[in-house]
Structures are given as structure tokens and as C-alpha cells.
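Novice: one predicted model, sequence on top.
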Amino acid sequence: MAPNVKADVDQATESLRLADPILGRAIVRIGRCTLTPTGEDPFTAFAESILYQQLSGKAAETIIKRLKALFDHDWPSPEQLLATPEDRLRAAGVSWNKIRALKDLATKTTDGTLDFAHLANQTDAEIISHATQVRGIGRWTAEMFLIFTLGRPDVFPVDDLGIQKGIQKLYGYRKLPAKRTMLRHAGKWRPFRTVASWYLWRVVSSD
């Protein structure tokens, strides 16, 4: 069974406070980490992430509602999605690019490229490698899946703007930090970089 951030949150925060006093002060100020993995069906989680790309939350929710209306107001299975004509998906408001991405996700789910049945036995790197074979799913999307769906404890999304801004604000950089600078900070936070990331997001949102 893969480790889960929810089970380790108290150990993680104590370890982070000791390893990095600057982050530690932010932890005390913000309070206990409340990150709770959704445990959502992986196919649904990735499909939802594709539909949310480059849209406001409200617009994406409207399209998702229309899409689910085609399937008795529920998320379709991969098989159902593959059997649905593209023009019906387009009529629900899904763009052509996202239709292709959803179809590719469904294909790679049914043909075993994405082995969702054995995620617990896969490393973070393996999950990212498999997921990014799908059209429309990049490393950032796969990392968000690891954090918010699976609750993997040591994920550090170095390309996330919120993480970049959090480090900039917390450590007093004039500009967004370079990747090597971020990784140097994150080296102190292993093996609890997911919880550290959560606090960095809170640092930004607490403005």
C-alpha cells in the first residue's frame, strides 16, 4: 500500500518545522494541514482535469453538467465515452481538442496503458510517466492527481505558479525563484513535500 499524506500529516508538519524554521513559522501561523485526498475514481479525476483546463471554474462546471446529462447525470465509463459520437460531446460544449483528449484517456484506460487497478503498487514517477502519455495530460496535471486524488506524501510541483509565488513570498525573493532554487529549498522537506506544497499555497492565498 502506498503511503498517504492524510495518515502522515502530523508527523509531516513536525518534521517540516524542525527542518526549515522559516516554513515552520508559516506552519504555526496557518495551522494544521487539512489536505484530504478525494480518493476519486482515477478515470473521472483525469477526465475532470482535462475539462477544467483553460476555463473558469463556472464554465467548466457547466460543461461537465451537460456532459453528465448524456449519461443519466453521472460520469461516463471509459467504454461509454468511447461509444459516444464526437458530435454529441461537442453539442455538450466540449471543445474538439478536449474531445480528442478524453477519447485518448478512455482508450488508454481500456487498453491497459493506464493501469488504474494497481496504482497503489506504482511509484509517483511511474504514474506520471503513464499519465503523461495521454493527450492533454502533462506533468503538472499528473502531479495534482498524485496530491489531491491519491494523497501521495512527497510530491513537489516545481512548475506550479502558486508554489513559485509561495517560495518567493516566504523567503523574500524579489522575483519568482529559479527551479534550482526551489529544488534546493524542497530538499529540506523530503519526504513530506506534499504538505510543504500545501502550506506554500496557503502562504499565497492568505494575502
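Specialist: Structure's in. What do you need?
Novice: okay, CA-based contacts and neighbour counts for the rest of this
Specialist: Will do.
Novice: count the neighbours of residue 123 for me.
Specialist: 12 (other CA atoms under 10 Å).
Novice: ok, structure two:
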Amino acid sequence: MENKTNILAIEGPFSFENTFQKHHRTTDTLKSMVIKPEESRFIKWINLAGKPFLLDITVVNEENGISMHQNQRVDKDIERELQTFMKRMFGTDYRLESFYEHIRENSHRVTQVTHLFHGMRVITNPDLFETTVDTIIGQQVNLKFAATLKERLIRYAGTVHRFEEDNLYIFPSPDRVAKLEYQELQDLSFSQRKSEYIIDFARLVSSGAIDLNALWNLSNQEIIDHLMPLRGIGMWTVECLMLFGLHRPNVLPAADIGLRNAVKFLYDSEKQPQTEEIRKLAEEENWYPWESYITYYLWQYLNTI
């Protein structure tokens, strides 16, 4: 272990395969993460303490869970930053066994899904700027085109590094995006409004008018109240930020078509349930405070149908 740094311990259960079987990628030619299941290892460029950092983690099985080791020595300041990032990424404040116990007591149908993907930890992206911009890009466009737009932004304003046979990206910083002009994004096929939303948001973050780090200490409602007045950010965008960035366990994206389709199949419904029907089901089966985790598991279940 002399060339490694012990970063994080996570209480079991934990399945590397189930956790990483569906990880984020921008397009087929540009990835956010390289997964090496045969080594229980994942590699990802992140922005850490304002600088690019190559996250290179090996997962080691322990008696009551797993530990994660950075495959290089780092100094104490970086180690603290890295531990915070990883805790947020894997949601270590939330015990997976507590989630499973809650589901066993309240929802037989969802229990079937948790059995299928036992040990699947939810992974989020604690880079709140990237998560927010990613969500704005995805507004009212299909997933394929959203991925194409994101890749164009990264190649234009971010950084791409080769890792063995894959291209891994570093997302552009708020300062870098803030310096862009609207027309530059429009030249990359962004709409005029989306160009304005992204660059204006970056300028607010870069100037300090919006402190994204402060969101970690706010309640869900406070986050909604803080961000909703911003141009280009609606409830769907804030929900995605809480789900995919802030790792909030108690967010129910009831209007999401993927969640509604998963419920349709799992509950043998003849038609896709509407938003209010999802909310009613969640209340009847007492999904709170694990709505986000249930949603993640149902999304994964939908991929198997």
C-alpha cells in the first residue's frame, strides 16, 4: 500500500458490477470514466481544489464492506479534498442496508428490483457546475443530441486526455465558460437561448454571485428557492441537480418518463401512469425518504426490459 492512499471505506453490501454497469459517458468517442471490472478499478478526471486531478481508484473487499484506494500517494490537503469528493460521489451518509430494510417493509414490488441489483451504490457527480450545465444542455432535446452538444462544448472549452485506449475529458471550469460569447456556442449548434442560459450561469458562478458549494448545506426547498429565479433553470433542472449532483436521497422526479415506464412494467399496468399517480403510489408505499434511490433502481430495471 506504500504507493496508494486509502481514501474511503463504505459499509456493505457493495457490488462493483452492479454499481458500475451503467456509468456516464458523453459519446462513444469521449468518456467521463474508464471502468476496469477485472481490477475493480475506475479512472476519471475531476476538478479538485481548482486543478485537474486524475482519480484512479481501486476497490478492495473488506470484511464488512469495501475500501477505496487512490493508486498514488497524495499530500494531506489533496487527500482531504479527495475524501470529500468521494464521500459525496458515493453518498456515504446513506446506508444501503437501511434503504433495503425500508423497502422490504413497504413495497414488495420494489423489493424485487433491489434483489436484482443488490449492492448497487448510487454514483453521482459532485461537480455541481458540470451537473447543472449538463442538465441545461439536456433540456428539451433527445439524449443523443444532448451528448453531442456536451462533447462539442468539452472539446471547444475543456480538455481531453488520452488514457490507454480511451479519451477522458475534463469539463471546462466556470471561469472558462464565462469568458465565451453566445455566438461561440451557437456556432456549435446550441440554440440562442441555451447558449445564453449556460454562459450567464457560468458568469454568475465565476463572479461569486452563485456559490454552488453552499448548496451542500441547504435543504431541498432552500435549493429550489435559491436556483429557480435564475433564467434557464426550472424545477426539472433543480431536481436533476439534486439527483445527479448533490446526491439527495429524497427527490421524486414523478414526471420522468423513464420512471413512469418502469412503474408501468413493474406493476403490470395497462398504460403508463401519470405524474400524480406516481406521487400517489410513492405515498401509499411510503417511498420517503428513499425516492431517489428507488428511482435509480427502477431506471436500471427499465434497462433490462
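Specialist: Nice, thanks for sending it over. The shown structure was predicted, so the numbers you read here are calculated from the model rather than taken from an experiment.
Novice: mind checking the TM-score on these two?
Specialist: The TM-score (TM-score structural alignment, normalised by the length of the first structure) is 0.83; 206 aligned residues with a CA RMSD of 2.7 Å.
Novice: look at the residue nearest to the spatial centre of the first structure and give its secondary structure.
Specialist: The first structure has residue 144 as the residue nearest its centroid, 1.0 Å off, counting by CA atoms, centre = their mean. Reducing the assignment at residue 144 of the first structure to three states with DSSP: H, G, I helix; E, B strand; the rest coil gives helix.
Novice: contact partners for it?
Specialist: Residue 144 of the first structure is in contact with residue 157, counting by CA atoms under 8 Å, 6 or more residues apart in numbering.
Novice: need the counterpart of it in the second structure.
Specialist: Aligned by TM-score structural alignment, residue 144 of the first structure pairs with residue 240 of the second structure.
Novice: before we move on, what about residue 117 of the first structure?
Specialist: Using TM-score structural alignment, the partner of residue 117 of the first structure in the second structure is residue 213.
Novice: just residue 95 of the first structure next, same as before
Specialist: Aligned partner of residue 95 of the first structure by TM-score structural alignment: residue 191.
Novice: same thing with residue 161 of the first structure?
Specialist: By TM-score structural alignment, residue 161 of the first structure lines up with residue 257.
Novice: now residue 22 of the first structure
Specialist: The equivalent of residue 22 of the first structure in the second structure is residue 109 (alignment by TM-score structural alignment).
Novice: got a list of what that match touches?
Specialist: Going by CA under 8 Å, 6+ apart, residue 109 of the second structure touches 266, 267.
Novice: over to residue 287 of the second structure?
Specialist: 103, 106, 294.
Novice: residue 305 of the second structure versus the second one, what's the distance?
Specialist: As for residue 106 of the second structure, its distance to residue 305 of the second structure is 24 Å (criterion: CA to CA, to the nearest Å).
Novice: neighbour-wise, which of the two wins?
Specialist: residue 106 (14 against 8).
Novice: would you check that the more buried one makes contact with residue 286?
Specialist: Yes - with contact defined as CA atoms under 8 Å, residue 106 of the second structure reaches residue 286; the gap is 6.3 Å.
Novice: onto which residues of the first structure does the longest strand along the second structure map?
Specialist: Ranked by residue count under DSSP state E, the longest strand found in the second structure is strand 51-62. Under TM-score structural alignment, there is no match for strand 51-62 of the second structure anywhere in the first structure.
Novice: by contact count, what packs against that strand?
Specialist: If you count contacts as 3 or more CA pairs under 8 Å, 6 or more residues apart in numbering; DSSP states H and E, strand 51-62 of the second structure packs onto strand 41-48, strand 65-70.
Novice: secondary structure element holding the residue lying closest to residue 74 of the first structure once chain neighbours are set aside?
Specialist: By the measure of CA to CA, 6 or more residues apart in numbering, the closest residue to residue 74 of the first structure outside its immediate chain neighbours is residue 68, 4.9 Å from it. In this assignment (DSSP states H and E), residue 68 of the first structure forms part of helix 57-69.
Novice: so where in the second structure does the helix or strand that comes right after that helix end up aligned?
Specialist: Note on helix 57-69 of the first structure: by DSSP H and E, the next helix or strand toward the C-terminus is helix 78-83. Using TM-score structural alignment, helix 78-83 of the first structure corresponds to residues 174-179 of the second structure.
Novice: picking that back up, the match of residue 22 of the first structure belongs to a helix?
Specialist: Yes - the assignment for residue 109 of the second structure is a helix, going by three-state DSSP.
Novice: roughly how far does it sit from residue 266 of the second structure?
Specialist: Using CA to CA, residue 109 of the second structure is found at 7 Å from residue 266 of the second structure.
Novice: so who does the aligned residue in the second structure for residue 52 of the first structure touch?
Specialist: Under the alignment (TM-score structural alignment), residue 52 of the first structure maps onto residue 138 of the second structure. Residues in contact with residue 138 of the second structure (CA under 8 Å, 6+ apart) are residue 146.
Novice: so how far is residue 237 of the second structure from residue 138 of the second structure?
Specialist: 9 Å.
Novice: what do you get for residue 31 of the second structure?
Specialist: 23 Å.
Novice: which residue packs closest to residue 160 of the first structure, ignoring adjacent ones?
Specialist: Nearest residue to residue 160 of the first structure in three dimensions, chain neighbours excluded: residue 140, at 7.2 Å (CA to CA, 6+ apart).
Novice: who are the contact partners of the residue nearest to residue 159 of the first structure when sequence neighbours are not counted?
Specialist: Nearest residue to residue 159 of the first structure in three dimensions, chain neighbours excluded: residue 140, at 7.1 Å (CA to CA, 6+ apart). Taking CA under 8 Å, 6+ apart, we find residue 140 of the first structure in contact with 157, 159, 160.
Novice: residue 140 of the first structure sits in which helix or strand?
Specialist: helix 139-144.
Novice: post-alignment, that helix versus the second structure, mean distance?
Specialist: Its matched residues in the second structure lie on average 1.8 Å from helix 139-144 of the first structure after superposition (mean CA distance after the TM-score superposition for the first structure).
Novice: identify all contacting residues around whichever helix or strand comes after that helix.
Specialist: Moving toward the C-terminus from helix 139-144 of the first structure, the next helix or strand (DSSP H and E) is helix 161-171. With contact meaning CA under 8 Å, 6+ apart, helix 161-171 of the first structure is reached by 22-23, 157-158, 173-177, 182, 197, 200-204.
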